[in-house]
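Colleague: no letters, just coordinates:
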């Protein structure tokens, strides 16, 4: 059985925009353009290969997980 590396499964970037979107390893990677959105399932795929989840968690193309980072809500 052949094991694929994360790079073999996912291209580094799917961005073909005239002004390229930030790469997945860039601090502003969430600013990339959405190429597929499924709000009913709670996720959006960006052209740089990042999966954004509605709970603000992320999955990077290399398999790294970024835990949800919601802002704290103000309490009265």
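Modeller: Everything's here; your move. This is a predicted model, so every value here is computed, not measured. Numbers count the residues shown, from 1 in each chain.

Colleague: only C-alpha atoms for contact and neighbour calcs from this point on.
Modeller: Will do.

Colleague: find the centremost residue of the chain, please.
Modeller: residue 50 (1.8 Å; C-alpha atoms, centre = their mean).

Colleague: wouldn't residue 69 be in contact with residue 54 here?
Modeller: No: shown here, residue 69 and residue 54 do not form a contact pair, counting by C-alpha atoms under 8 Å, at 10.7 Å.

Colleague: let's bring in a second model and compare:
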């Protein structure tokens, strides 16, 4: 998919969210990256093969 140089991180890379933005729709809460990943404003992700990455929610620390 990516034709940038250097290439955007692959879907399998741990830094896949660093790929360039292809389409941004903040009013709808999602962004499509060059590598085909859809990022949601709640930090969840939808990968091109249909896998879902759950949102990363902050963990409360006991005082």
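Modeller: Everything's here; your move. What you are looking at is a predicted structure, and each value in this text was computed from that prediction instead of being measured.

Colleague: got a TM-score for the two of them?
Modeller: After superposition, the two chains reach a TM-score (TM-score structural alignment, normalised by the length of structure 2) of 0.88; 63 aligned residues with a C-alpha RMSD of 1.7 Å.

Colleague: of residue 69 and residue 54 of structure 1, which one has the most company?
Modeller: Per other C-alpha atoms under 10 Å, whichever of residue 69 of structure 1 and residue 54 has more neighbours is residue 54, with 15 against 10.

Colleague: quick one, what contacts that one?
Modeller: 39, 42-43 (C-alpha atoms under 8 Å, 6 or more residues apart in numbering).

Colleague: quick one: map it onto structure 2.
Modeller: Matched by TM-score structural alignment, residue 54 of structure 1 corresponds to residue 41 in structure 2.

Colleague: for its match, give its distance to residue 6 of structure 2.
Modeller: Plainly put, residue 41 of structure 2 is 26 Å away from residue 6 of structure 2 if you go by C-alpha to C-alpha, to the nearest Å.

Colleague: just give me the match in structure 2 for residue 65 of structure 1.
Modeller: Per TM-score structural alignment, residue 65 of structure 1 is aligned with residue 52.

Colleague: contact partners for the nearest residue to residue 30 of structure 2 once chain neighbours are set aside?
Modeller: Leaving aside its sequence neighbours, residue 30 of structure 2 sits nearest to residue 40 (C-alpha to C-alpha, 6 or more residues apart in numbering; 4.4 Å). Taking C-alpha under 8 Å, 6+ apart, we find residue 40 of structure 2 in contact with 29-31.

Colleague: so what's the residue count around the match of residue 65 of structure 1?
Modeller: 12.

Colleague: show me what contacts the nearest residue to it once chain neighbours are set aside?
Modeller: Spatial nearest neighbour of residue 52 of structure 2, chain neighbours left out: residue 46 (4.8 Å); criterion: C-alpha to C-alpha, 6+ apart. Residue 46 of structure 2 makes contact with 37-39, 52-53, according to C-alpha under 8 Å, 6+ apart.
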